[in-house]
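> Structure of the sequence below:
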Amino acid sequence: MPAVRKVLVVGAGTAGTATAICLAAGGVEVDLIDALPDVGALGSGITLQGNALRVLRELGVWERLRLLGYGFDSIGFRAPTPQAPLVAEVNDSRTGGPDLPAAFGTYRPVLARLLVDRAAEAGARVRFGTTFTAIDQDGDGAEVTLTDGSTGRYDLVVGADGIRSAVRRAIGIELTTRDIGIEIWRVVAPRPASVTRTEIINGGPAYIAGYCPTGPDSLYAYLAEPPRHRGDLTPAETVDVVRELAGSYGGPWERIRESVGDPSRINFARFQTHILDAPWHRGRAVVIGDAAHVAPPTLAQGAAMSLEDASVLGDLLLEHETVDDQLWEAFTTRRLERVRTVVGASVQMCQWLLDGIRGDVPGLHNRVAAAVSHRA
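This next block holds a predicted model:
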């Protein structure tokens, strides 16, 4: 019998929906709630590494997703000159196994919708526009009050509610999130036929100018730069900023720049990071995904780490008969060092950019690939 019979998952993002799928498919009663009024995801692209695809296949999502994105097995590097010639190409590691692409680009809202639909299909009760106001724990579970005034008793509460997790605060975990000192603009654009993989330019006015195909006719492009302290920008001004940055780069960037015009297809964010030391639980509540760890996107492993958290937590809750110290020790053993490796390497990549140092990027990539190539 599973260690839990009824679970509340707070947050219907990647970590939360994956947890709901794992547990509901295993016969656990799952309530999945999210404060947003509907399926929410930033309207930009996402790169999923092979280890993320491995979990998505286990969740029953990959076969649907693979038709709605673009897979590839290498990375190209171009020079920061007007012609942007290709200076290197590297075969990427197939961290999910030989039968999955090394990497896969798709549109974030597409992935979000597939995961929510699969959670409902597995039997989870999904409620948007709902969150909690109180979590009152005892030795056997938690009584949770929701914003609609209803209450429910759960064997476990899973906080998968993001970088500013309300569950984390409610259960008394303090965690400081640090700004890295890099800002990123992401834009959805048509895909030139020449773009068949991620390609990156290091240098110029941005630390990184890159793009990733997300489908037969689409890509997302990104420009990571130092903080400019521009203040609040109007939608038209955001278009001007992205077009100006993109105008410094050649090759496919010329076509990408021409297509930038709709501010609703532009997303701005700051690189941030934190990592929670063990334990990630307090009593009968646990935090996972971005609520526990955030890696800047330099290695494109954020979604993979969230998916792995959910998979490991689901496995343990279904395999063990009780929620006890042995279960949490097994969770820590399988997650903490792996996450530390990925977050540390992602932050190191940022630090090299900030310091203007040409670090051992291939060596770092290889170390991370070796760490995540086996199932979590």
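> Please make it C-alpha for all contacts and neighbour counts, starting now.
OK.
> For residue 45, see how far away residue 308 is.
Look at residue 308 and residue 45: by Cα to Cα, to the nearest Å, they are 20 Å apart.
> other SSEs contacting the longest helix along the chain?
Longest helix of the chain, by residue count under DSSP state H: helix 325-355. Here helix 325-355 touches strand 178-190, strand 266-275, strand 293-294, helix 302-319, helix 361-372, going by 3 or more Cα pairs under 8 Å, 6 or more residues apart in numbering; DSSP states H and E.
> buried set for it?
Under the neighbour-count criterion of 16 or more other Cα atoms under 10 Å, helix 325-355 has 327-328, 331-332, 334-336, 338-340, 342-351, 353 buried.
> residue contacts, residue 94?
50, 73, 100-103, 373 (Cα atoms under 8 Å, 6 or more residues apart in numbering).
> In the stretch 151-300 of the chain, mark out all the strands, start to finish.
Along the stretch 151-300 of the chain, the segments classed as strands by DSSP state E, counting those that start in this stretch run 151-154, 156-159, 178-190, 198-203, 206-215, 218-225, 266-275, 281-282, 285-287, 293-294.
> Contacts for the last one next, please.
Among residues not part of strand 293-294, those counted as contacts by Cα under 8 Å, 6+ apart are 163, 272-276, 302, 339, 343.
> Equivalent analysis for the fourth one, please.
Judged by Cα under 8 Å, 6+ apart, the contacts made with strand 198-203 from elsewhere in the structure are 74-80, 208-213.
> quick one on the thing from earlier: put together CSV for the strands of the stretch 151-300 of the chain, with distance to residue 90 and mean neighbour count on each row.
Below are the strands of the stretch 151-300 of the chain laid out as CSV (distance: least, Cα to Cα, whole Å; neighbours: other Cα atoms under 10 Å):
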stretch, distance to residue 90, mean neighbour count
strand 151-154, 48, 18
strand 156-159, 38, 26
strand 178-190, 23, 20
strand 198-203, 10, 20
strand 206-215, 15, 25
strand 218-225, 19, 24
strand 266-275, 25, 18
strand 281-282, 40, 16
strand 285-287, 36, 25
strand 293-294, 26, 26
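> Redo the ones you listed as JSON lines? Include distance to residue 246.
Listed next are these as JSON lines, based on distance: least, Cα to Cα, whole Å:
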{"stretch": "strand 151-154", "distance to residue 246": "50"}
{"stretch": "strand 156-159", "distance to residue 246": "38"}
{"stretch": "strand 178-190", "distance to residue 246": "10"}
{"stretch": "strand 198-203", "distance to residue 246": "11"}
{"stretch": "strand 206-215", "distance to residue 246": "8"}
{"stretch": "strand 218-225", "distance to residue 246": "8"}
{"stretch": "strand 266-275", "distance to residue 246": "13"}
{"stretch": "strand 281-282", "distance to residue 246": "44"}
{"stretch": "strand 285-287", "distance to residue 246": "38"}
{"stretch": "strand 293-294", "distance to residue 246": "27"}
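> Please provide the structure for the following sequence as well, for comparison with the first:
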Amino acid sequence: MKVLIVGCGITGSALGILLARAGAEVDIVELEPKWSTLGSGITLQGNALRVLRELGVWEQVAAAGYAFDSLGIRAPDGTLLFEGQDHRTGGHDLPATLGMDRPDLQAVLLAELRRAGARISLGRTVQALEDTGAGVDAVFDDGTADFYDLVASADGIRSRVRTMLGIADTPQPAGMGIWRVHARRPGSVTRTDLAYGGPCHIAGYCPTGADTLYAYLVEDARPFEDVRAEDKAAVMRELAAPYGGAWKEIAEDITDPDRINYTWFESLLVARPWYRANTVLLGDAAHACPPTVAQGAAMCLEDAWVLSQLLIERGGAGPDVLEAFMERRFERVRTVVDSSLQITRWQLEGARDADVPGLMGHVAALVTELP
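The predicted structure follows:
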């Protein structure tokens, strides 16, 4: 089996590792010309860690990140209102949650991808795809061409391949924006704590290593033209100022605008099916959601694991394989996307009777089951 993967982020890397290890001939093209050392932190729940263990990189991920099993809810002044054990959705032998820097995760996956024997081309992507019935003729932006049994599009929320396939679904803003910053970890921070209320909808943080964390502040979306690089640190410190507890130390470290990024919450759920003939969308190219249930990366990793499992078990691609992929993925992903958006709507509306713990518990129970 010869497979082209478009995009070498979390989804594409995971799929490439699993297929190349099984003996497939794997080419990966990535539009970015070099590996970025930038990027926010990432929260990986147990079902994401379960896939990373299947990839053979759990030990490296555990060493690079920070694992924990509880969640805290705080008042804006820092008073602890609730703490509880989080669900171990990956099984009893994996932690409930692990935080790490996204570039560190990418580095771990890239090293394993190379060990597995996949061919990676940076600064290169597809220009055109033509399905022949037996497979796909791919034309690249450097003028070269090749034939593949399957093309897997993992090129992100603004997927070019999705457009090439004539799929009209596009990401939609959810009404919120999020400020994220890399900062030093105060000794008191040993898990994710979330504060609701104050000037922001959510003020939270997640430890990512022995002395690091990423912190985030969620507000109503502001126009991107109002977010100037030179003002980022001052704006984020101003938003953080009313929050107590560990936020006092975190705010002192919000000084470098290059460690801050601001993005909108967006959502996407491509209607069934996510494939056209022998080209399939997966990961953020097919679905994305606000990070309110922290399942975005997990859904991407699960996509890669399920698709690779089906391709390997059935000895190749074909409409039966891709339809089986849809059967195992669509409803599970839809529940996660819908739940993420529901929490976002409750926060925007200031709903006082919102059952956020109940909804998050429902999602946790769902994703504890194997996909």
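> if we can go back for a sec, do you know which of the strands of the stretch 151-300 of structure 1 lies nearest residue 61 of structure 1?
Comparison of those against residue 61 of structure 1 by Cα to Cα identifies strand 206-215 as nearest, at 16.6 Å.
> Structure 2: matching residues for that closest one?
The alignment of strand 206-215 of structure 1 onto structure 2 (TM-score structural alignment) spans residues 200-209.
> Figure out how far that stretch is from the centre of its chain.
Taking Cα atoms, centre = their mean, to the nearest Å, one finds the center of stretch 200-209 of structure 2 at 16 Å from the center of the full chain.
> Stretch 90-101 of structure 2 too?
Worked out by Cα atoms, centre = their mean, stretch 90-101 of structure 2 lies 15 Å from the chain centre.
> in that stretch, what's buried?
For stretch 90-101 of structure 2, by 16+ other Cα under 10 Å, it's 90, 94-101.
> so where in structure 1 does that stretch end up aligned?
Counting by TM-score structural alignment, stretch 90-101 of structure 2 lines up with residues 96-107 of structure 1.
> Provide the contact partners of that stretch at residue level.
Here stretch 96-107 of structure 1 makes contact (Cα under 8 Å, 6+ apart) with 43-54, 68-74, 92-95, 212-215, 219, 373-374.
> picking up where we left off before, what's in contact with the match of strand 206-215 of structure 1?
41, 43, 64-66, 98-101, 185, 189-196, 213-220, 239-240, 243, 347-348.
> Including distance to residue 232 of structure 1, could the helices and strands packed on helix 325-355 of structure 1 go into a markdown table?
What follows is these, written out as a markdown table (distance: least, Cα to Cα, whole Å):
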| stretch | distance to residue 232 of structure 1 |
| --- | --- |
| strand 178-190 | 14 |
| strand 266-275 | 11 |
| strand 293-294 | 25 |
| helix 302-319 | 27 |
| helix 361-372 | 35 |
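> Map residue 360 of structure 1 onto structure 2.
By TM-score structural alignment, residue 360 of structure 1 lines up with residue 355.
> Ok, residue 60 of structure 1 next?
Correspondence of residue 60 of structure 1 to structure 2, assessed by TM-score structural alignment: residue 56.
> Please apply the same query to residue 251 of structure 1.
Counting by TM-score structural alignment, residue 251 of structure 1 lines up with residue 245 in structure 2.
> show me the contacts for that match.
Counting by Cα under 8 Å, 6+ apart, residue 245 of structure 2 touches 77-79.
> how about a cut-off of 10 Å?
74-80, 188-189 (Cα atoms under 10 Å, 6 or more residues apart in numbering).
> got it, and residue 249 of structure 2?
By Cα under 10 Å, 6+ apart, the neighbours of residue 249 of structure 2 are 183-187.
> which of those residues also appear as contacts in structure 1?
Using both residues aligned by TM-score structural alignment, their matches' Cα atoms under 10 Å, structure 1 keeps these contacts from the contacts of residue 249 of structure 2: 183-186.
> can you map out the helices along the stretch 51-200 of structure 2?
58-64, 102-116, 160-164 (DSSP state H, counting those that start in this stretch).
> And the longest one against structure 1, how far off on average?
Mean deviation of helix 102-116 of structure 2 from its aligned counterpart in structure 1 after superposition (mean Cα distance after the TM-score superposition for structure 1): 0.9 Å.
> That helix: how far from the chain's middle?
For helix 102-116 of structure 2 - counting by Cα atoms, centre = their mean - the centre lies 15 Å from the chain centre.
> And that helix, what's buried?
Buried residues in helix 102-116 of structure 2, defined by neighbour count with 16+ other Cα under 10 Å: 102-106, 108-110, 112-113, 116.
> Likewise for stretch 22-40 of structure 2?
Buried residues in stretch 22-40 of structure 2, counted by 16+ other Cα under 10 Å: 24-31, 39-40.
> One more: stretch 49-60 of structure 1?
Here stretch 49-60 of structure 1 shows 49-57, 59-60 as buried, counting by 16+ other Cα under 10 Å.
> ok, now which ones touch residue 168 of structure 2?
Taking Cα under 10 Å, 6+ apart, we find residue 168 of structure 2 in contact with 162, 270-271.
> Pull up the gap between the counterpart of residue 76 of structure 1 in structure 2 and residue 79 of structure 2, please.
Residue 76 of structure 1 maps onto residue 72 in structure 2, with residues paired by TM-score structural alignment. Relative to residue 79 of structure 2, residue 72 of structure 2 is positioned 10 Å away (Cα to Cα).
> Could you do residue 262 of structure 2 as well?
Distance, residue 262 of structure 2 to residue 79 of structure 2, by Cα to Cα: 27 Å.
> For the counterpart of residue 32 of structure 1 in structure 2, I want the exact helix or strand it lies within.
Aligned counterpart of residue 32 of structure 1 in structure 2: residue 28 (TM-score structural alignment). According to DSSP states H and E, residue 28 of structure 2 maps onto strand 25-30.
> what about that strand, how far off from structure 1?
With mean Cα distance after the TM-score superposition for structure 1, strand 25-30 of structure 2 averages 0.4 Å from its match.
> Relative to structure 1, which residues correspond to the helix or strand that that strand is followed by?
Scanning forward in sequence from strand 25-30 of structure 2 by DSSP H and E, the next helix or strand is strand 41-45. Mapping strand 41-45 of structure 2 onto structure 1 (TM-score structural alignment) gives residues 45-49.
> And the matching stretch, how far out from the chain middle?
Computed by Cα atoms, centre = their mean, the chain-centroid distance of stretch 45-49 of structure 1 equals 8 Å.
> Since that was my last question, I'll sign off now.
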